[in-house]
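J.: Sharing a model prediction with you, sequence too.
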Amino acid sequence: MLVAALLLASCASRPEIRDPRVFDRDVAAEFFSAAFEGIYAFHIDPPDIPHLALKGMNAISELDGDFKVQLTEGRLRVTMADSILGEFKAPERNDIPRWSMLTTAAIDLARGSSKAVRNADPETLYRLIVQTAVSELDRFSRYAGAEAARRNRAQRQGYTGIGVTLRQAGQRIVLSAVFENSPASDAGVRTGDVLSEVDGQPIHGLAIVDVSQLIRGSEGETVSIGIIRDKRLKHFSIQRARVIEQTVFYRRHGNVARFLVTAFNVHTASAMRDKISQATRDIGKSIKGLIVDLRGNRGGIFKDAVAISDLLITEGDILTTKGRHPKAVNHFEAQADDVSDGLPVVVLIDKSSASASEIVAAALQDASRAVLIGGRTYGKGSVQTIVSLPNGGELYVTWTKMYTPTGYPISRFGVYPVICTNELTGGAAAVIEALEAETMAPPTHLVLRHDANYLTHTQQEALLRSCATRAIREESGDGNGDLDLKLAQNLLSRPELHTRLLAISKSARIGRSSQTSSSKPPTPSRASSLDLMGANGIFRKIQSLANEDRTWQSRPPS
């Protein structure tokens, strides 16, 4: 007992010298205190700090299976196999400083009794304990150590380098992207070049993260790289500069402008504005419309997603966020003019479109500003705030949930397109034919999506299995493997069909809202002559379930 008391008392003073490679009780206590304080202050739900701390401490058993921490009748007991290492009086539930000290004391006791724990570096212990603790909160809160946090900051805010991204291709490292107006681009480096050396050092066998570190350095310094192009070695001397990762790429497809948005960082919205201006100048008066390609975009800075939505929406809601912290509650509305001057828009989405991507897709769909094509999005539906930690790491804590302009939460079910290309039985031509004949009814999945939280479990599971992402493959007869893109181009070349599809998408929401006063499920629209449901008949199954099972949850008063 005396040893335990001394361990806790020793956490009160700060050491003068700190070596991150050596475990230090004071440093560890400061780290855990910052982590627990961040969780307590920001998480969307009130956290159970004793539960999180206990789960975190027991994660040490991954290093030594004999280690265990138990909380019984207000006493916390630390054991190794059958031996009691220490026993403590449990602090008050929200006494974060003492729970942090207890966590540190448990580590110290384990280190004194286990070689495996003693040999673990501090970062390993931090990661085990904190990641285990935050995994109890939700599936999106997470911990990043110092190195991972540094990379994440570089993606969000920029870094000092030459402006390239690297990709492993077998034994080679290829430049997968060369950012526009970057030092590398200005020097003549091209996408697809194979990197062979950095400052005279061959890179064969090195990991990408290590090669990236060789290329980066202080602003204004010069780095020499060797690349292989057309089987010939070329050398470039490039001056490092501050670089923001390029996230918006413009491609012209005839009279249609396509914008591939790969992520959302501090420059994404301004880059999108510039690219739209470039496209309208490039194509001129013959421009038919815009394609915003969000496929594979896993998100980023959510306020940039709001800003991109605002580029194309002149009025109305964009996003609402709700959380426990006062600053987590926000309502965003369109504030600016439409930079495209009302050009028709198609948004491409898939199962990897997440978070910030879902904000843009939902905002443009709910404003009847864009037609959505592709597959159901990921369904992240939450925003994480960043807590900086003393070791240079970061804690990403879920603090808000996102709600679309029409009021449904993005979480779990995501955003559904009006056309699920994976479930088309007749390809792009069938969609165009149905629109021309005016035989396409509002798709069932859109009607059901808006009330997904009030479906029965069986109906929800059926809905989640619907509208999967289509694999980009060669489509027989037309030579175009990207059906999403082809359909978008066809729609934009026929403005009247794009307008008709916008109306169909909107009518799904109107049909839904007219039935929300009832506790019964919304009745799906009658099937159209176009089979949007696919051979598996998944939506027919949902409709059947809705007709057979009327045990829906009552809607809370608005």
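T.: All right, it came through fine.
J.: only C-alpha atoms for contact and neighbour calcs from this point on.
T.: Will do.
J.: Following the helix or strand that contains S196 in sequence, what is the next regular element?
T.: Assigned by DSSP states H and E, S196 belongs to strand 194-198. Heading C-terminal from strand 194-198, the first helix or strand you meet, by DSSP H and E, is strand 201-202.
J.: here's the one I want to compare it with:
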Amino acid sequence: MEALFSAANGRYTGLGIEVEEVEDGVVIVDTLPGSPAEAAGIEGGDKLLAINTHDVKRKSIAEVSKLLREAKFSTIQLTVKRANAEVTLALRRQEITLRSVSSQLLPGGIGYILLSSFNNHSYHDFARHISMLNSHLGEPLKGLIVDLRDNPGGTLNSAVAISDLFLQSGTIVSTRGRFYDANQRFFAAQGDILNGAPMLVLINEQSASAAEILAGALQDNSRALILGNRSYGKGSVQSLIPIGNGTTALKLTTARYFTPSGQSIEGTGIQPDVIFSKQVLLELDKDAIMAGEKKVRQTFIANLDKHWQEAEQLLQNHNLQQ
């Protein structure tokens, strides 16, 4: 229970790896900034082979997580397959602060915000980064790119609040379930932090849950053009139900998420307005963009420049219909 609440509050103790279950085992998708995994040299694409002396080939994520939790030593040896070699790296658990928002000012007065997860601090951090970008530019942003690739989701409240930053009215998301309390609808209040500047949102097959709520709200309300690949399709509402003396809880699925148009997210995901090939998405490397690598930024801008006009037209059509 403590681990679940800690993640929502933006901190937890661990190694800082994001993993994906594949047909023959578990692959590391990414490492968290400033984490033990990043410091040890773990890389996205590394396939887990062993934890200490335990073979984890063909193990599930649940089995791998159990081994990591129950590891007796403070230093954990991870053996991974990288290209055609096996590499063993030593990691030590530590408390990790989840920095969910980072940003860059791109040429032409375009803001870029990378949102890696949704926790209880994400809304305030997101708004602060927009203010910082405006300040660095010296005037309001001409447009905003929100990168939700590989964002596994997080808290519902932060997804709703961030959506509301850009929407003047309309439904953000609704939930439907078997119990009365599970049926809710969340609406936008007037006010757009970008003052109507166009938006592009990037998603991929690892964008899930709260990331899909944000993308769906902006898409269905004609506020942003969605680019990339169809998202993961995790549209279930999970509730923590304390039991016993309050130190343990059950995590139950109690409802499902629906976009403003009434589309279920569960198992369906968000279909982008513009589909990018996986190769193009790989070329638009998030870390390289944040590091300010010139070549990647040029590729990034070249791939997205042609879509600003579509995003502007989307807003114009929406305003005419209102």
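T.: Done, it's in. Keep in mind that this is a model prediction, so the values were computed, not measured.
J.: picking up where we left off before, who does the strand holding S196 of the first structure touch, helix- and strand-wise?
T.: strand 172-178, helix 208-215, strand 222-229 (3 or more CA pairs under 8 Å, 6 or more residues apart in numbering; DSSP states H and E).
J.: elements contacting the shortest one?
T.: Helices and strands touching strand 172-178 of the first structure, as assessed by 3+ CA pairs under 8 Å, 6+ apart, comprise strand 164-169, strand 194-198.
J.: Just want the angle from the longest one to strand 194-198.
T.: Orientation check (axes from the mean of the first three to the mean of the last three CA atoms, to 10 degrees): strand 164-169 of the first structure against strand 194-198 gives 110 degrees.
J.: after superposition, how close is strand 164-169 of the first structure to the second structure?
T.: Compared with the second structure after fitting, strand 164-169 of the first structure deviates on average by 4.2 Å (mean CA distance after the TM-score superposition for the first structure).
J.: List of residues touching that strand?
T.: Residues from elsewhere that reach strand 164-169 of the first structure (CA atoms under 8 Å, 6 or more residues apart in numbering): 173-179, 184, 208, 212.
J.: filter these to the buried ones?
T.: Among these, those classed as buried by neighbour count (16 or more other CA atoms under 10 Å) are 173-179, 184, 208.
J.: My guess is A508 of the first structure contacts V447. True?
T.: Yes: counting by CA atoms under 8 Å, V447 is a contact partner of A508 of the first structure at 5.0 Å.
J.: whereabouts in the second structure does stretch 31-39 of the first structure align?
T.: Under the alignment (TM-score structural alignment), stretch 31-39 of the first structure falls on nothing in the second structure.
J.: try stretch 435-450 of the first structure
T.: Using TM-score structural alignment, stretch 435-450 of the first structure finds no match anywhere in the second structure.
J.: I'd like the distance between the nearest residue to G226 of the first structure once chain neighbours are set aside and S224 of the first structure.
T.: For G226 of the first structure, ignoring the flanking residues on the chain, the nearest one in space by CA to CA, 6 or more residues apart in numbering is H235 at 4.5 Å. Applying CA to CA, to the nearest Å, the value for H235 of the first structure to S224 of the first structure is 7 Å.
J.: go on, K303 of the first structure?
T.: From K303 of the first structure to S224 of the first structure the distance is 37 Å (CA to CA).
J.: now swap in A307 of the first structure and tell me
T.: With CA to CA as the criterion, A307 of the first structure and S224 of the first structure are 38 Å apart.
J.: next one: A434 of the first structure
T.: 58 Å.
J.: Please apply the same query to I359 of the first structure.
T.: Distance check for I359 of the first structure against S224 of the first structure: by CA to CA, it reads 41 Å.
J.: List the residues that contact A354 of the first structure.
T.: Taking CA under 8 Å, 6+ apart, one finds 297-299, 377-381 in contact with A354 of the first structure.
J.: Is it correct that it falls within a helix?
T.: No: using DSSP: H, G, I helix; E, B strand; the rest coil, the assignment for A354 of the first structure is coil, not a helix.
J.: where does the nearest residue to it once chain neighbours are set aside fall, helix, sheet strand or coil?
T.: Nearest residue to A354 of the first structure, sequence neighbours excluded (CA to CA, 6+ apart): R298, at 4.5 Å. R298 of the first structure falls in the coil class when you classify it by three-state DSSP.
J.: Report all helices and strands that the biggest strand by length in the first structure contacts.
T.: What stands out as the longest strand in the first structure, according to DSSP state E, is strand 394-403. Applying 3+ CA pairs under 8 Å, 6+ apart, we find strand 394-403 of the first structure packed against helix 25-42, strand 142-144, strand 317-322, strand 382-388.
J.: Among the ones you listed, which comes closest to Y250 of the first structure?
T.: strand 317-322 (24.1 Å; CA to CA).
J.: on that earlier part again, show me which of A307 and S224 of the first structure is the more surrounded one.
T.: Per other CA atoms under 10 Å, whichever of A307 of the first structure and S224 has more neighbours is A307, with 23 against 15.
J.: The more buried one matches what in the second structure?
T.: Match for A307 of the first structure (TM-score structural alignment): A161.
J.: thought its match was touching S122?
T.: No: taking CA under 8 Å as the definition, A161 of the second structure is not a contact partner of S122, at 9.2 Å.
J.: Stretch 124-135 of the first structure maps to which residues in the second structure?
T.: Stretch 124-135 of the first structure maps onto no residues of the second structure, going by TM-score structural alignment.
J.: For V223 of the first structure, give its distance to Y378 of the first structure.
T.: For V223 of the first structure relative to Y378 of the first structure (CA to CA), the value is 40 Å.
J.: higher neighbour count, the two?
T.: Between V223 of the first structure and Y378, Y378 has the larger neighbour count (other CA under 10 Å), namely 24 against 19.
J.: All set now, cheers.
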